[in-house]
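Participant: what follows is a predicted protein model with its sequence.
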Amino acid sequence: MTSYYIIRPVRDQLSGAVGSQSLPLFYGAVFVVMLLLTPLFGMLVARFRRRPLLAWSYGFFIVCLLAFVPAFMAQERIGARELGVLFFVWVSVFNLFVVSLFWSFMADIFSSGQARRVFSLIALGGMGGALFGPLVTKLLVRTIGVAPLLLVSALALSLSLALLLRLSTNHERQPGGHGDEAIGGSLWAGIRELWSRPFLRYMALLMLFGDGIGTLAYALVADYAKAHFADAVSRTAFYNDLDLATNLLGAVLQLSVTPWLLVRCGAGWGLVVPSLVNLALLAGVALIGGGSFAFFGYSVPLLAVMQVITRGFAYGMTKPAVDALYTRVPRETRYKGKNFVETAVWRFGDLVVTSAVSGLRLLGWGVAGLALAGTGVAALATVVARRAGWSPDLTPDDRAPADKDTQAPV
């Protein structure tokens, strides 16, 4: 997460340079790449044992980070739009595949009961990296510039790979540990299971609805950044501050509400509560509209607040709950099905939402109207979250005795 959050504002400053009208192009390119990579990833999962799979996947992205350094040194000559499409696609693929693979691995080595107890703590560790990464960027970007940040990101990713390989080895040595064997199966299994497994269908819908809300906020903030910041450094600093605020909120949730909710009430509630928060938040923005307000002497745009809260709950509560639920599905679903939902389905949602936002903007829709549409999406997401958390094809939850009386919501 440190590696990703060092380069995230570098990516976002490119989208901020061109505004939301270019986001459909960015997300469309990402979606096409995801569709092409899905069978390739399925082939790797089917044929390679866990350690080589981790090594090859993370190693590929480390090499790519180093290859982008000279490109960013020539950003002005290449152009923000051209470099933006390439780097935006790559970073999106990097984030989704690396993070999805990490959590597939976590779901592979922990049981359901263990996951509900420790996944919020593991996510908190990731949030620590997500806080440290923006701090590193904030300290270094004005001193060394944008391109050298990629070298720092590559170093952080290399350290994470070393730790993952060590953890995999330790798990395989434990009684009952697995990982020496390849998962096998079809390279198209991730796509096929989306239609055959109710839980994956619910997760795909929840991904689309949740992504719709997050991408709507992202597109509106991109327009704000384009209008208010003229250079790459100031845009990078602005997006970096958004990441810091988001991750602070996520860390607070993971230290307080999320562990209690997952252990005492079950992982399903970790999907329902954020959906309700999004519903209330978007309804408020629909009534109030855009603009800014004063906060400790600073002018804070309401759109930035919406993005921080929606993403903070997504990282601080939804993500640990989702990954805890994936411990209750077969291994092939954890890697192939989960990866397809969190990569191709996610970016399909990005493409649809950004295209819809651009179209509605052309029709004259403002912030309040778009937020009202988002309120309807949040209401649908709440219904789907309830169904996903108690899907009939999930294996029984190995709860502690104190948790056995927790039932699904009526």
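Facilitator: Sure thing, it's come through.

Participant: when you work out contacts or count neighbours from here on, use the C-alpha atoms and nothing else.
Facilitator: OK.

Participant: please identify the helix or strand for residue 299.
Facilitator: strand 298-301 (DSSP states H and E).

Participant: count of neighbours near residue 256?
Facilitator: Neighbour count of residue 256, defined by other Cα atoms under 10 Å: 12.

Participant: what sits against residue 40?
Facilitator: residue 187 (Cα atoms under 8 Å, 6 or more residues apart in numbering).

Participant: before we move on, what about residue 75?
Facilitator: residue 83.

Participant: buried residues in the strand holding residue 299?
Facilitator: residue 301 (16 or more other Cα atoms under 10 Å).

Participant: got another, please set it beside the one above:
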Amino acid sequence: MKEDADEVQTGAFIRALQRVVAIEPREMRSIVWSWLYFFSLLASTFVLRPLRDSMGLNGGADKYPWLFTGTLVAMVVVSPPFALLVTKLPRKRFIPIVYRVSMACLLAFWLALKVLPESLNLAAAYTFFIWFSVFNLFVVSVFRGFMADIWRLDQAKRLFGFIGVGGTLGALAGSQIASLLAKSIGSVNLLFLSIILLEVAVFSVHRLVVIHRIDAAPPGENVPAPAAISTADMWRGLKLIISQSYLRWIASYTFMYGLIGTFLYYQQGKLVDLTIHDRDVRTQYFANIEFWVQLGTVLIQFLLTARLIRWFGITFALISQPAIAVLGWIVLSLAMVYGPWLGANGFTVGQLAPQLAVLAGVQILLRISNFATAQPAREALYTVVEREVKYKSKSFIDTFIYRLGDCLGAWAFMGIQAVGASLAAIAFLTIPIAGVWVFVGRSLGRKQRELTDGASSSKIEVALEPTETETP
């Protein structure tokens, strides 16, 4: 009787789930473990992300250029051997190894931050900043590659959206955990929570390996994850971008995204460094930003993203984030001018200085617009190019070009400060730079529309050996 009741309950659960997602009963176990895998993975990374941001300020925001440069160098150095391991090791061994090595690193960081003398603590914090920036890129790429391996294309179209919700909820949970516990247990101890969540991800992988019977999959069948690119692929991607007008526009747009985002991140770092001096409180501040970004993202993705892109097109989606950046920097410029006066007269927003509260709002809106409209639009840009061009150029643009924008943005910000510009002056100077980003987005959208609506198929596909020499 109890077994019959369990079967009835299970059937009712499947029918209820089928109202939300087109899932077949035989896919139930796989979808549950895939969902839990992505949830625990992003929860783990978003528990750590606010801590990373806080540790980056341990020696002051002026060290950002070196941290971003270190991240770029580490990514270039690590990518080729990572890609080699993906192709050489069976998935059932490779994926747990990646996550278990990450757990060992987290434990080592905890020991270093707790045991090392103050003179070495700063070096440990900076190492963690760079390590996490690379870790964040690769652990998610491993997940995406694994999902592509175990699901067929027709299943992916039906199920990936639902699995993606698991990741978004995991990011929300991780941000909220960091916000609630950073002060009470100490932000460094959040590392243990991340380790536990990573172990849940590893267990989920083991279950999926058993369900899909991929224990004996030969190493040669493994496909490198999107972010795991070899040195040859990087140079091939660079060659394609140099020779193709359309790809240069995409690279320019991504570079501007990294540049403007780093300007805002640097500005935020300076203000946080000036107004919040406790590391745990800083971690809470960054965790709260992450929480509102993820909450706003999931609401807009559910309610508006598809409709906005369908109603207004790719060009609108591409210029939405740059337009918000222009307006945001205008408001931030005014806040930088009048905020100190308001703060001196006792005006605060919660416990934040007025200018930091405005910056937090701009940061949240800009990142929500990225996840909700700009990022889906950037993915759609590659639908008009050949498959090989897509994977070679996209990997290079999403990793190296984006990080290059980060790195140069940090050095440019420090250089402008070095000649005597105030934070308010830098905010004003960033407005026209954001305007250039709007222009690039509009031009890129128009180029994409031309390729989509062009008369001949030879203009619709971007060839591997193009002849165009036009520059953006």
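Facilitator: Looks like it came in fine. Bear in mind the structure is a predicted one, so any value in this text is a computation, not a measurement.

Participant: quick revisit: who touches the following helix or strand past the strand holding residue 299 of structure 1?
Facilitator: Sequence-wise, the next helix or strand downstream of strand 298-301 of structure 1 (DSSP H and E) is helix 302-313. Contacts of helix 302-313 of structure 1 from elsewhere in the structure, counted by Cα under 8 Å, 6+ apart, are 213-214, 217-218, 220-221, 242-243, 245-250, 253, 274, 278, 281-282, 285, 290-293.

Participant: could you do stretch 160-172 of structure 2 as well?
Facilitator: Counting by Cα under 8 Å, 6+ apart, 21, 31, 34-36, 38-46, 290-291, 294-295, 298 sit against stretch 160-172 of structure 2.

Participant: can you check stretch 349-360 of structure 1 too?
Facilitator: Residues from elsewhere that reach stretch 349-360 of structure 1, judged by Cα under 8 Å, 6+ apart: 20-21, 23-24, 27-28, 31, 207-209, 211-212, 215-216, 219, 370.

Participant: same check on stretch 50-62 of structure 1?
Facilitator: By Cα under 8 Å, 6+ apart, stretch 50-62 of structure 1 touches 44-45, 94, 98, 101, 154, 157-158, 161, 164-165, 168-169, 179-182.

Participant: out of the contacts of stretch 349-360 of structure 1, which are buried?
Facilitator: Judged by 16+ other Cα under 10 Å, buried ones among those: 20-21, 23-24, 27-28, 31, 207-209, 211-212, 215-216, 219, 370.

Participant: before we move on, the earlier item: inside helices: which ones of the contacts of stretch 50-62 of structure 1?
Facilitator: The helices, defined by DSSP state H, take in 44-45, 94, 98, 101, 154, 157-158, 161, 164-165, 168-169 from these.

Participant: what about the counterpart of residue 94 of structure 1 in structure 2, neighbour count?
Facilitator: Aligning on TM-score structural alignment places residue 94 of structure 1 opposite residue 135 in structure 2. By other Cα under 10 Å, 18 other residues sit near residue 135 of structure 2.

Participant: and what of residue 291 of structure 2?
Facilitator: 22.

Participant: for the residue opposite it in structure 1 once aligned, which non-adjacent residue is spatially closest?
Facilitator: Aligned counterpart of residue 291 of structure 2 in structure 1: residue 244 (TM-score structural alignment). Leaving out its chain neighbours, the residue that sits closest to residue 244 of structure 1 by Cα to Cα, 6 or more residues apart in numbering is residue 131, at 5.7 Å.

Participant: tell me the secondary structure at the one you found.
Facilitator: Recorded secondary structure, residue 131 of structure 1: helix (DSSP: H, G, I helix; E, B strand; the rest coil).

Participant: and residue 173 of structure 2, what does it touch?
Facilitator: Residue 173 of structure 2 neighbours (Cα under 8 Å, 6+ apart): residue 43.

Participant: counterpart of it in structure 1?
Facilitator: Under TM-score structural alignment, residue 173 of structure 2 pairs with residue 132 in structure 1.

Participant: now that match: how far from residue 201 of structure 1?
Facilitator: 35 Å (Cα to Cα, to the nearest Å).

Participant: can you check residue 312 of structure 1 too?
Facilitator: For residue 312 of structure 1 relative to residue 201 of structure 1 (Cα to Cα), the value is 24 Å.

Participant: these two - which one has more neighbours?
Facilitator: Remark: of residue 312 of structure 1 and residue 201, residue 312 carries more neighbours, 23 against 18, as counted by other Cα under 10 Å.

Participant: what is the aligned counterpart of the more buried one in structure 2?
Facilitator: By TM-score structural alignment, residue 312 of structure 1 lines up with residue 368.

Participant: tell me which element the residue most central in space within structure 1 is part of?
Facilitator: Nearest residue to the geometric centre of structure 1 (Cα atoms, centre = their mean): residue 96, 6.7 Å. Element membership for residue 96 of structure 1, per DSSP H and E: helix 80-109.
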